[in-house]
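Enquirer: Below is the sequence, then the predicted model.
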Amino acid sequence: MENNQILTDLKGKTAIVTGGTKGIGRAIANELAQAGATVIVSARNQPEGDNSHHFIAADLTNPADVAELEQEIKQKFGGVDILINNVGGLTTPPGGFSALTDEHWESELQLNLLAATRLDRIFLPGMIAKKSGVVIHISSVAAKQPLWNLNMAYAVSKAALNSYSKSLATELASKGVRVLTVAPGATKTPPMEKFVSDYAQSSNITVEEAFKQLLAQTGGIPMGRMAEPEEVASLVHYLVSPAAKYLTGTTYAIDGGSLPVV
């Protein structure tokens, strides 16, 4: 019987992690590298401090940047075995439907849905040709539990990503390529900390009170804390490894039990 270390070993694999310089993306990049993978990270800005991964600056909402990223990766690496579509975020204002313009909706869809579809179109043909590869879309529990006053457009864009990911998984299952979705809940990242801080400032309350109010709107977290980015990365590592070779087409929530659904 193969041991767990062999089943989760990624030696000889090349992975790209979008939005891979901070938060969940950085944790995933580090985890995959520790498992033996050659890791490429992309982001709009150069990472701060030491970075042992190959970095490519790219705004994935800009097709021209995506084309340059494609050219560099194919020249230097030939292609990738693992694609982590992690780039995304909440960029629109709170306040419900009346606060959201066409530009807000377009921006959220570009960042949280279309950036992933662009990368998939680039790298899937190579995976299909090898009959091997894994694509992970990083979504959010907000896709199933939207908060109208805080994240309407973001939640809708992530729900669209979930649906796209499921459809893509069905299309590619017989071609040797697995597609999975990971949906984190509240996770201790710089964007989350800024979101809570901004909410506290706009509501004229303390950060601690703001966090409690936000948790109350979602029904709370049974585990009583936010996830660490490394915990999300651990799940992603398992899903891209040979240990998960029969898994495809599923969305995995990692939320400390917060989603109030079966």
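Expert: On my side now, so go ahead. No experiment lies behind these values; they were computed from the predicted model shown. Numbering: from 1, shown residues only.

Enquirer: from here on, contacts and neighbour counts on C-alpha atoms
Expert: Noted.

Enquirer: just checking, residue 234 touches residue 31?
Expert: Yes - taking Cα atoms under 8 Å as the definition, residue 234 is a contact partner of residue 31 at 7.0 Å.

Enquirer: Second structure follows, compare the two:
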Amino acid sequence: VVHVTSIQSVMPLPESTTAYAAAKAGLRTYSKALSKEIGPQGVRVNSVSPGWIMTEASSEFLERLQAAEGGTIEQVRQRVLDGLGGIPIGRGAEPHEVADLIAYLASDRTAAIHGAEFVIDGGTIRTV
């Protein structure tokens, strides 16, 4: 089992995503509890917590912000990244990068990985 949560479970954006962040925090906790419950039956449970992902919806969001606030798409993208506290690698992850991580966790190559959370956010979360 691989649950997809979000870095917002630990870094909510109160002005816009409180309910989403709360739901992802609940899923994060559920994933950990489920790992303890069904792990002894041989079912592995892990979670993946993406940060900003450059999906089609993200591009449309940037276009809406550009229309409302002006500036170039790059300026708008930088404002979003700054609002997140910056992303050290300078970009959001691509959808295939998140999918690759999920596929890896679902594979037999990770037979001993269980009850873990994997953050894929380009370094956005600054704590360990």
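Expert: Everything's here; your move. Note that the coordinates shown come from a computational prediction; the quantities given were computed from them, not determined experimentally.

Enquirer: Tell me how the two chains score on TM-score.
Expert: After superposition, the two chains reach a TM-score of 0.91 (TM-score structural alignment, normalised by the length of structure 2), with 127 aligned residues with a Cα RMSD of 1.4 Å.

Enquirer: What's residue 196 of structure 1 aligned with over in structure 2?
Expert: Using TM-score structural alignment as the criterion, residue 196 of structure 1 maps onto residue 62 of structure 2.

Enquirer: Look at that match and say how many residues are nearby.
Expert: 20 (other Cα atoms under 10 Å).

Enquirer: What residues does it make contact with?
Expert: Residue 62 of structure 2 makes contact with 73, 76-77 under the criterion Cα atoms under 8 Å, 6 or more residues apart in numbering.

Enquirer: now those: which count as buried?
Expert: 73, 76-77 (16 or more other Cα atoms under 10 Å).

Enquirer: residues in structure 1 matched by the longest helix anywhere in structure 2, start to end?
Expert: Counting residues, the longest helix found in structure 2 (DSSP state H) is helix 18-38. Per TM-score structural alignment, the counterpart of helix 18-38 of structure 2 in structure 1 is residues 152-172.

Enquirer: quick one: the helices in structure 2?
Expert: 18-38, 56-69, 73-83, 95-106.

Enquirer: who has more neighbours, residue 234 and residue 31 of structure 1?
Expert: residue 31 (18 against 14).

Enquirer: Following the helix or strand hosting that one in sequence, what is the next regular element?
Expert: Using DSSP states H and E, residue 31 of structure 1 sits within helix 23-34. With elements assigned by DSSP H and E, the helix or strand that comes after helix 23-34 of structure 1 is strand 38-43.

Enquirer: That following strand maps to which residues in structure 2?
Expert: Using TM-score structural alignment, there is no partner range for strand 38-43 of structure 1 in structure 2.

Enquirer: That strand: what's the following helix or strand?
Expert: Next element after strand 38-43 of structure 1 (DSSP H and E): strand 54-57.

Enquirer: So for structure 2, the centremost residue is which one?
Expert: Nearest residue to the geometric centre of structure 2 (Cα atoms, centre = their mean): residue 50, 1.5 Å.

Enquirer: how about the aligned partner of it in structure 1, what does it touch?
Expert: Aligning on TM-score structural alignment places residue 50 of structure 2 opposite residue 184 in structure 1. With contact taken as Cα under 8 Å, 6+ apart, residue 184 of structure 1 is in contact with 138-141, 232, 253-255.

Enquirer: can you rerun that using 6 Å?
Expert: Residue 184 of structure 1 makes contacts with 140-141, 253-255, as judged by Cα atoms under 6 Å, 6 or more residues apart in numbering.

Enquirer: Out of the residues you listed, flag the one nearest to residue 71 of structure 1.
Expert: Residue 71 of structure 1 has its nearest neighbour among the contacts of residue 184 of structure 1 in residue 140, at 30.1 Å by Cα to Cα.

Enquirer: show me what contacts that closest one?
Expert: Shown in contact with residue 140 of structure 1 (Cα under 6 Å, 6+ apart): 183-184.

Enquirer: can you check residue 48 of structure 2 too?
Expert: If you count contacts by Cα under 6 Å, 6+ apart, then residue 48 of structure 2 has 4-5, 117-119 around it.

Enquirer: Can you add distance to residue 108 of structure 2 and give those back as a markdown table?
Expert: Output for the contacts of residue 48 of structure 2, formatted as a markdown table (distance: Cα to Cα, whole Å):
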| residue | distance to residue 108 of structure 2 |
| --- | --- |
| 4 | 19 |
| 5 | 22 |
| 117 | 17 |
| 118 | 17 |
| 119 | 20 |
